[in-house]
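Student: coords please:
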Amino acid sequence: MREQLNFYIDGKWVPPVKPRTHDVINPSNEEPIGRISLGSAADVDKAVAAARKAFETFSQTSVDTRKALLDKVIAIYQRRMPEMAEAISSEMGAPLPLANAAQAPAGLGYLMDARKQLDTFEFESDYGKGRRILREPIGVIGMITPWNWPMNQICAKVGPALAAGCTMVLKPSELAPLNAIVFAEILDEAGVPAGVFNLVNGDGPGVGEALSKHPDVDMMSFTGSTRAGTAVMKNAADGIKRVALELGGKSPNIILEDADLKKAVAGGMMHMANNTGQSCNAPSRMLAPRSKYAEIVAIAAATANAIKVQAPSTAEQGAIGPLANANQFAKVQGLIQKGIDEGAKVAAGGVGRPEGFNRGYYVKPTVFADVNNKMTIAQEEIFGPVLVIIPYDTEEEAIAIANDTPYGLAAYVQGPQEKARTVAKKLRAGNVHINGAFGGMGTPFGGYKQSGLGREGGHFGLEEFTEVKAAIGWGE
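Tutor: Have a look, this model is predicted:
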């Protein structure tokens, strides 16, 4: 069991103001694997004060200084990546092959992207005669990150914030905090100046609310549920803080009439089930032409039935592990039952644990047929390996169904390239993936509507952490 009861504040590991411990649970066996402290507003005050003081000097550092710092962070992260993957796997249930190939490397990718941006990002540029545009670090950033892709989301914020010259206070999910502790050790070893990065573990009421309300925090960067993101916005409103939000999704996957059905449907099901369906951009609503609906349901069901559910520590490539925590398990089971109660047909999977499991938060890869877009399972983000398949008669109807959601994070289109491009332009989503294509690091990530505000990745992500100053009369 790993125990870290202190917080990383002002370059040191310090005890909480008011001791309150919390066990970290392994979702594969429901047993404790770690213990942390849950912080309070008093701990947030200490961390923000350290960040505010450090901002005075760190904001004035040169781009070359920040390049060198990120190079050190990247090198140490690379060395400790196996340890990072192990921590993520044990605390949120990602199979080790996924943790080693995607979960831990995703964080490294965002750090490398932030470093790359510093080679070309224009912190100063001329804008007509006598006007200089200065992009300056916005200040102290409050960061709240989730448990589903923990290092991906931490590094999507910390990397560009460091690159911009900001200082920060991070509250990771208390359900998966061990990876963040390893990350704090990496930054400490890299020589990140005291107070630039601070880590306070805790829950939403104890730390998240205090951070988003704090008068000395200039910006909140939050990833999580739309419900919690709304609370962050409300808490930040009194201080007129900038707020960046990466929230939920209910992403449509339109299978066009003349798509390669086996490839498109099987690929869509596998992508949706990746990370046990716990990805905000998962293609969880498959829209199928009615003329080929039965064939599509059959392919999806066969694919779901072939997915192996295994313990994270011994899982094969392509297998899925448990859901990350007890609350998520209860939510997913409840929504599967809700789908049944509302009249959807279970084509694969269903309620209960898979055969062979009597403990751990394991669920069956599930496919629902005979779904309409008004059903709960078509509108709510399930965040589990549950695919709903909705029929359509025309492409116009498919587009209307795709856009008939409060979310707009991602969308997917499968079919002839030109036709898919035409459909993609009409979808209200921040990312549209055509025929299974995925963007590399630097591709802007974020959503329309209730899926969030702002973008992560590339120069878009770096811009989020800067203010624009127009210096007029700068010179001829």
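
Student: For the rest of this, base every contact and every neighbour count on C-alpha atoms.
Tutor: Will do.

Student: From the contact counts, what lies against the host helix or strand of residue 49?
Tutor: Using DSSP states H and E, residue 49 maps to helix 41-58. Packing partners of helix 41-58 (3 or more C-alpha pairs under 8 Å, 6 or more residues apart in numbering; DSSP states H and E): strand 7-9, strand 140-144, strand 167-171, strand 197-199, helix 209-213.

Student: angle of it against strand 167-171?
Tutor: Interaxial angle, helix 41-58 versus strand 167-171 (axes from the mean of the first three to the mean of the last three C-alpha atoms, to 10 degrees): 150 degrees.

Student: Second chain to compare with the first, below:
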Amino acid sequence: MRTVLIPAIDAGLALQAARPGSPCAGRYPATDPHRQDSRWIPFPKEELDRIQEKNMRSIDQIYIDGDFAPATGEDVLDIINPATEKTIGTYRMASREDARRGVAAAKRAQPRLAATRVSERIEMLRSLQSSVLARTDDIRDATIEEYGGPVSRAKWISQYSSDCFGFAAETLASFAFERRAGVSTVHMEPVGVSTLIAPWNASAGTICSKLASALAAGCASVIKPSELSGMQNQVVAEALHAAGLPPGAINIVTGRGNDVGDELTTNPDVRRVSFTGSTATGKVIAKAGIDTMKRVTLAMSGKSPAILLDDAEFSQAIPMALSAGFQNNGQACIAGTRILVPRARLKEANEIVQSSVAAFRVGDPADPGTTVGPVASATQFERIQRYIAAGLSQGASLLAGGPGKPEGLDAGFFVKPTIFTEVTNDMDIARDEIFGPVLVLIPYDGEENAVRIANDSLYGLEAYIYSANLERAQAVARRIHAGTVLINRTAPDLLAPFGGVRQSGIGREFGTFGIESFLEAKTITLA
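Tutor: Predicted coordinates:
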């Protein structure tokens, strides 16, 4: 009998996966000898193949009117584990008719939801927080398996998903739905049925964040997650269902943009669209909503600058800048992919960057020691390779990484963590959102030049500033064209407004701004 060597802990997981309903279903054994739990044992290959085949996930449901129902679309997509390139499941798409049913269910639920008291909405938000928290581990595992999110990022996303509802409940408790303006009273009322569109790279967190604000405002929703996040979507849908909200308050319909997406952004019964994704898709959605004058907010692409001021402590600032740039394997709209360095200190920065990246571990995203996992798909891998080639052909100096896969990682969509230096801001690698582990170091001459380069972009989502002088850093931050500027930190404030300027977006999410984006102001003035 042919056997393969796998870590002992994964042999246990494989055997657990053989049990129907096991949360380990679909997990592939890791083969990274660096894992702390890697006491290797032989495991029968035929048995391993049988377990994996048995536990192939077949996801073919949507969620409408408080219950799961079969998706009726014709397209069935393969779910690929990007760390192994193996098929781990299939995902049936919904149809345009499914989307219409979702909107109809939300429309029926809207009057009742709009009439709920604040205390009732807080109770619903707390129930959602609890039910999503109960599935934290499953959200984490799906995030790792389905798009290769490193375990540290996957843990953060899974915790953040439940926290969103808690933050919304706290904000709602003191939110003013009635205000005075002059001699008038202003009533803040739910805008109505809302479409919530989430991307594959942060599916669970984005779904929960948007839903929390919509529900706090009293809006019934139809959620369209990415068709590339089937496992994440299923876990989240099950968690939301377990919260026991009124039928129709939450509906989830996943499908292609040209039918399901089109229906959800043009249907006259939808009054609000909240979208997170690429700028190209956001423009299509904005145009689609014009005919019925929907309120549309867009959180889109970025090419965020990370400015190292000349007084920054590079030994501390550069590791933070690299962390911000390589977060989520570089697949984050907020990634700080343009690192601006004082020309006089470029050599010093190059040396620290090289030594830092040399210590990175690329590999199994489930391994806590992994710094950079795979990118999400073959398509994404090829796109990133084209940009690396463009950087070389346009004259940038390669400081780390480069074309191809890391040594020893033939399977999986792994990209070498790549950094170019001596980059000018007119190069493709400095202009375009690559969405992968590729960063650029751009030298600047003086603070004015740094601000000019930072603002010389189509985008304006987020920026990072590193300085020993907080007063100076704040003065620079006020001059940067971005929705958010983080100073000497990489973690966002999840109660502060989030969104972009220019081609990074329209509108804001999170906290009071997130709730208000789902409300309309009605003025009542007495004689």
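
Student: Assuming the best superposition, what's their TM-score?
Tutor: Here the TM-score for the pair of chains, by TM-score structural alignment, normalised by the length of structure 1, is 0.96; 471 aligned residues with a C-alpha RMSD of 1.4 Å.

Student: what sits up against the helix or strand following the helix holding residue 49 of structure 1?
Tutor: Following helix 41-58 of structure 1 in sequence order, the next helix or strand is helix 63-79 (DSSP H and E). With contact meaning C-alpha atoms under 8 Å, 6 or more residues apart in numbering, helix 63-79 of structure 1 is reached by 108, 111-112, 115, 118, 159, 162-163, 165, 183, 186-187, 189-192.

Student: what's the closest of these to residue 26 of structure 1?
Tutor: Of all the contacts of helix 63-79 of structure 1, residue 26 of structure 1 sits closest to residue 183, with 19.5 Å by C-alpha to C-alpha.

Student: Surely that closest one is in a helix?
Tutor: Yes - judged by DSSP: H, G, I helix; E, B strand; the rest coil, residue 183 of structure 1 forms part of a helix.

Student: Per the alignment, name the residue of structure 2 opposite it.
Tutor: Using TM-score structural alignment, the partner of residue 183 of structure 1 in structure 2 is residue 236.

Student: likewise residue 287 of structure 1?
Tutor: Using TM-score structural alignment, the partner of residue 287 of structure 1 in structure 2 is residue 340.

Student: contacting residues for that match?
Tutor: Residue 340 of structure 2 makes contact with 305-308, 441-444, 450, 454 under the criterion C-alpha under 8 Å, 6+ apart.

Student: The helix holding residue 49 of structure 1 vs structure 2, mean deviation?
Tutor: When structure 2 is superposed, helix 41-58 of structure 1 averages 0.9 Å from its matched positions, counting by mean C-alpha distance after the TM-score superposition for structure 1.

Student: start and end residues in structure 2 for that helix, please.
Tutor: Against structure 2, helix 41-58 of structure 1 falls on residues 96-113 (TM-score structural alignment).

Student: on that earlier part again, any chance of a markdown table for the helices and strands packed on helix 41-58 of structure 1, columns mean neighbour count and distance to residue 45 of structure 1?
Tutor: Below are the helices and strands packed on helix 41-58 of structure 1 laid out as a markdown table (neighbours: other C-alpha atoms under 10 Å; distance: least, C-alpha to C-alpha, whole Å):
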| stretch | mean neighbour count | distance to residue 45 of structure 1 |
| --- | --- | --- |
| strand 7-9 | 25 | 10 |
| strand 140-144 | 28 | 12 |
| strand 167-171 | 29 | 10 |
| strand 197-199 | 27 | 11 |
| helix 209-213 | 25 | 8 |
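
Student: What is the burial count for residue 183 of structure 2?
Tutor: 10 (other C-alpha atoms under 10 Å).

Student: tell me the contacts of the residue nearest to it when sequence neighbours are not counted?
Tutor: With sequence-adjacent residues excluded and distances taken as C-alpha to C-alpha, 6 or more residues apart in numbering, residue 183 of structure 2 is closest to residue 525, at 6.7 Å. Applying C-alpha under 8 Å, 6+ apart, one finds that residue 525 of structure 2 lies in contact with 183-185.

Student: now stretch 297-311 of structure 1, how far from the chain's geometric center?
Tutor: When distances are taken as C-alpha atoms, centre = their mean, to the nearest Å, stretch 297-311 of structure 1 is centred 25 Å away from the chain's centroid.

Student: matching residues in structure 2 for it?
Tutor: Using TM-score structural alignment, stretch 297-311 of structure 1 pairs with 350-364 in structure 2.

Student: So what touches that stretch?
Tutor: Residues outside stretch 350-364 of structure 2 that contact it (C-alpha under 8 Å, 6+ apart) are 30-32, 83, 150, 314-315, 318-319, 322, 369-374, 399-400, 406, 409, 414, 416-417, 421.

Student: The helices and strands packed on helix 41-58 of structure 1: which one's closest to residue 91 of structure 1?
Tutor: For the helices and strands packed on helix 41-58 of structure 1, proximity to residue 91 of structure 1 was assessed by C-alpha to C-alpha; strand 167-171 is nearest, at 16.3 Å.

Student: Now do the closest one against strand 140-144, angle only.
Tutor: For strand 167-171 of structure 1 against strand 140-144, the angle by the same axes, to 10 degrees is 20 degrees.

Student: taking the contacts of residue 340 of structure 2 one by one, which sit in helices?
Tutor: Among these, DSSP state H puts 450, 454 in helices.

Student: So which of the contacts of residue 340 of structure 2 wins on neighbours?
Tutor: Most surrounded of the contacts of residue 340 of structure 2: other C-alpha under 10 Å gives residue 305, at 34 neighbours.

Student: For the counterpart of it in structure 1, give me its contacts.
Tutor: For residue 305 of structure 2, the aligned position in structure 1 is residue 252, judged by TM-score structural alignment. Residues in contact with residue 252 of structure 1 (C-alpha under 8 Å, 6+ apart) are 283-287, 402, 410-412.

Student: Having no further points to raise, I will conclude here.
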